[in-house]
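>>> Let's see this in three dimensions:
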Amino acid sequence: MKIILTRVFVDDQERALNFYTETLGFVKKSDISAEGYRWLTVVSPDDPNGTELLLELNDNPVVRAYQKGIFEQELPAASFGVEDTHAEYERLKAQGVKFTMEPTEVVDRVIIAVFDDTCGNLIQIQTLEK
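Prediction:
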């Protein structure tokens, strides 16, 4: 068994697609519309056949409440692995990404940082420093 799909709820799919591809560097994998629903996924360019991230519209009141609640509690909706948290922090910050947590060692050599994805979520990046 393996994880093939995970999701983040977003308040605007087009803005999310732009942020996740143009700013973060993911690649669009699927973009299918049917009966008012849009199935929109991105993948890592390093693993185009790997786990897909569904950018799912938060058009359900329960989903909106959940998304708002975890954002207000400063809980990341997703966590992405990076080669170097400090370098990725600097790269994204230079592009105007707003961080709620600068790179911080949280456990023995695990460095995390947290940013706002502009679509209603906090996203964590992390690396295990050597």
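>>> Please make it C-alpha for all contacts and neighbour counts, starting now.
Will do.
>>> List the contacts of the residue nearest to residue 59 when sequence neighbours are not counted.
The spatially closest residue to residue 59, leaving aside those adjacent along the chain, is residue 11, at 7.7 Å (C-alpha to C-alpha, 6 or more residues apart in numbering). Contacts here follow C-alpha atoms under 8 Å, 6 or more residues apart in numbering; on that basis residue 11 touches 57-59, 119-120.
>>> For those residues, which entry has the maximal number of neighbours?
Counting neighbours by other C-alpha atoms under 10 Å, residue 57 leads the contacts of residue 11 with 22 neighbours.
>>> re earlier: which one of the contacts of residue 11 sits closest to residue 74?
Using C-alpha to C-alpha, residue 120 is the member of those that lies nearest residue 74, at 11.3 Å.
>>> one more to line up against the first:
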Amino acid sequence: MKIIAMSIFVNSQDKAQQVYTEKLGFKLKHNIEIGGDFRWLTVTEENSNNPVEIVLEPNESPIAKNYQDGLYAAGIPVTMFGVDNLEKEYEILLNKGIEFYTKPKEVEGVKYAIFDDTCGNLIQIVEQ
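Just a heads-up that it's a prediction; the model follows:
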């Protein structure tokens, strides 16, 4: 088995597309109308051979909304992204208007920070 996709529930697919491509630097992979106001919206790593897609799914289901709200309220990131240089990435994201929930820290040799994706999620970036 291999990972082909992971889902992140978002409160606005339009906003998520803008944030994940323009601010976080992911590349749009799929943007397909699937009925109503919903799309099959995925992004992948820019300049990478990693085929894993992030599905930016609408949180229209009450279960998805409760899950997303519960994680956010508890301060738990929905996922983590790896970075080569945490301090550099932190500055780049700050300059793009990303607001951080947790400034860069180091715990047992792992550097991390947590930011708000403005789509209902906290995301952790990690330098190992």
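>>> Once they're superposed, what TM-score comes out?
Counting by TM-score structural alignment, normalised by the length of structure 2, the TM-score of this superposition works out to 0.95. Behind it: 127 aligned residues with a C-alpha RMSD of 1.1 Å.
>>> Just tell me the aligned range of the helix of greatest length in structure 2 in structure 1.
Taking residue count as the measure and DSSP state H as the definition, the longest helix of structure 2 comes out as helix 62-74. Residues 61-73 of structure 1 are the counterpart of helix 62-74 of structure 2, counting by TM-score structural alignment.
>>> for that stretch, which positions count as buried?
When neighbours are counted by 16 or more other C-alpha atoms under 10 Å, the buried residues of stretch 61-73 of structure 1 are found to be 64, 67, 71.
>>> isn't the first one right next to residue 58, touching?
Meaning residue 64 of structure 1. Yes - under the criterion of C-alpha atoms under 8 Å, residue 64 of structure 1 lies in contact with residue 58, with a separation of 5.7 Å.
>>> how about the helices in structure 1?
Under DSSP H, structure 1 gives helices at 13-18, 61-72, 85-94.
>>> Looking at those helices, spot the one closest to residue 5 of structure 1.
Between residue 5 of structure 1 and those, the tightest spacing by C-alpha to C-alpha is seen for helix 13-18, at 16.3 Å.
>>> How many neighbouring residues does residue 90 of structure 1 have?
Applying other C-alpha under 10 Å, we find 14 other residues in the vicinity of residue 90 of structure 1.
>>> so what corresponds to it in structure 2?
Under the alignment by TM-score structural alignment, residue 90 of structure 1 pairs with residue 91 in structure 2.
>>> could you list every residue that touches the aligned partner of residue 6 of structure 1 in structure 2?
Aligned by TM-score structural alignment, residue 6 of structure 1 pairs with residue 6 of structure 2. For residue 6 of structure 2, the residues meeting the contact criterion (C-alpha under 8 Å, 6+ apart) are 52-55.
>>> Tell me which other helices or strands the longest helix of structure 2 touches.
In terms of contacts (3 or more C-alpha pairs under 8 Å, 6 or more residues apart in numbering; DSSP states H and E), helix 62-74 of structure 2 is packed against strand 5-10.
>>> Let me have the buried residues of stretch 61-73 of structure 1 in a markdown table, adding distance to residue 26 of structure 1 as columns.
Putting these into a markdown table (distance: C-alpha to C-alpha, whole Å) gives the following:
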| residue | distance to residue 26 of structure 1 |
| --- | --- |
| 64 | 24 |
| 67 | 22 |
| 71 | 22 |
